[in-house]
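return atomic coordinates for the entry below.
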Amino acid sequence: MEHTADRVAGLLKLLSTRQRLMTLCHLVEGEKSVGALCDAVGMKPPAMSQQLAILRREGAIAARRDGQTIYYSIVDEDVRQIMAFLYSTFCQDKTGA
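Have a look, this model is predicted:
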């Protein structure tokens, strides 16, 4: 149980910043380029790169290069499930519009 508690605490810490939470909310919709994430979250590329580096280091996301464009996606299944719940509860358009 201690190991699980440590893992969950680490995941919650990873999700505890607005920038990373918003980035993961957009990635739960599917793979996105750095530029698309910057536009969606409203961050400049250097700041986004810093947050993406943290998420990659912690194993939550992975990168894929296509030419000069780098795409990111969620690869950690626990992060994907947590973000899917958060997205459906707080982010998804509830009006159906």
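
every contact and neighbour count from this point should use C-alpha atoms.
Noted.

quick check: closest non-adjacent residue to the most centrally placed residue in the chain.
In the chain, the residue lying closest to the centroid (Cα atoms, centre = their mean) is residue 24, at 2.0 Å. Excluding the flanking residues, the one nearest residue 24 by Cα to Cα, 6 or more residues apart in numbering is residue 83, at 6.8 Å.

ok so, going back, my guess is the residue nearest to the centre of the chain contacts residue 82, does it?
No - taking contacts as Cα atoms under 8 Å, residue 24 lies outside contact range of residue 82: 10.0 Å.

can you get me a residue count around residue 26?
Here the number of neighbours of residue 26 (other Cα atoms under 10 Å) works out to 20.

where does it fall, secondary structure wise?
helix 18-27 (DSSP states H and E).

one more, please, to line up against the first structure:
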Amino acid sequence: MLDTPSTEIADMKARVGEASAFLKTLSNPDRLMVACALVQGERSVRELEDLLGIRQPGLSQQIAGLREAGLIVGRKEGKQVFYRLADPRVETFIATMHALFCAPHAAETTR
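As a prediction, the model looks like this:
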């Protein structure tokens, strides 16, 4: 059994819902790709569409989900909308995911 004080367990239980919601939001492949693209900096919707190959209606839906979760924010410049990461946890999460699944030797360690 874990040798963790009951206050730490209570704190973990209080935060598990937030962590689960965070993971659920990023569990969608298209939302994850959008977040990955935004780790490199702010991008317009058009740039995201071209880069990721996600058609505009689907991309708008995924952006809305990330925005509602507070993970990204947008700003309007003329007719274009630019998005960037709003939550530093996303960058940490994406960097970890990249190291685990995308780095050159990631495939070798998961087999």
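
so what does the residue nearest to the centre of the first structure match up with in the second structure?
Using TM-score structural alignment as the criterion, residue 24 of the first structure maps onto residue 35 of the second structure.

next up, the contacts around that match.
With contact set as Cα atoms under 8 Å, 6 or more residues apart in numbering, residue 35 of the second structure has these partners: 85, 90, 94.

neighbour-wise, give me the winner out of those.
Top of the contacts of residue 35 of the second structure by neighbour count (other Cα under 10 Å): residue 85, with 25 neighbours.

what does that residue correspond to in the first structure?
Residue 85 of the second structure maps onto residue 74 in the first structure, by TM-score structural alignment.

skipping adjacent residues, who's closest to its match in space?
residue 61 is the one closest to residue 74 of the first structure (Cα to Cα, 6+ apart), at 4.3 Å.

hmm, residue 77 and the one you found touching each other?
No - Residue 61 of the first structure lies out of contact with residue 77 (Cα under 8 Å); the separation is 10.0 Å.

compare those two (neighbour count), which wins?
Between residue 61 of the first structure and residue 77, residue 61 has the larger neighbour count (other Cα under 10 Å), namely 22 against 11.

and the more buried one, how far from residue 24 of the first structure?
Distance, residue 61 of the first structure to residue 24 of the first structure, using Cα to Cα, to the nearest Å: 9 Å.

return every residue with contacts to both of these two.
Contacts common to residue 61 of the first structure and residue 24, judged by Cα under 8 Å, 6+ apart, are residue 74.

residue 33 of the second structure contacts residue 54, correct?
No - judged on Cα under 8 Å, residue 33 of the second structure makes no contact with residue 54 at a distance of 9.7 Å.

hang on, the earlier thing: just checking, what packs against the helix or strand just after the helix holding residue 26 of the first structure?
Counting by DSSP H and E, the next helix or strand C-terminal to helix 18-27 of the first structure is strand 32-33. Judged by 3 or more Cα pairs under 8 Å, 6 or more residues apart in numbering; DSSP states H and E, strand 32-33 of the first structure is in contact with strand 69-74.

next one: the strand it packs on to chain centre, how far?
10 Å (Cα atoms, centre = their mean, to the nearest Å).

contacts for that strand, please.
Contacts for strand 69-74 of the first structure (Cα under 8 Å, 6+ apart): 24, 27-28, 30-34, 60-65, 80.
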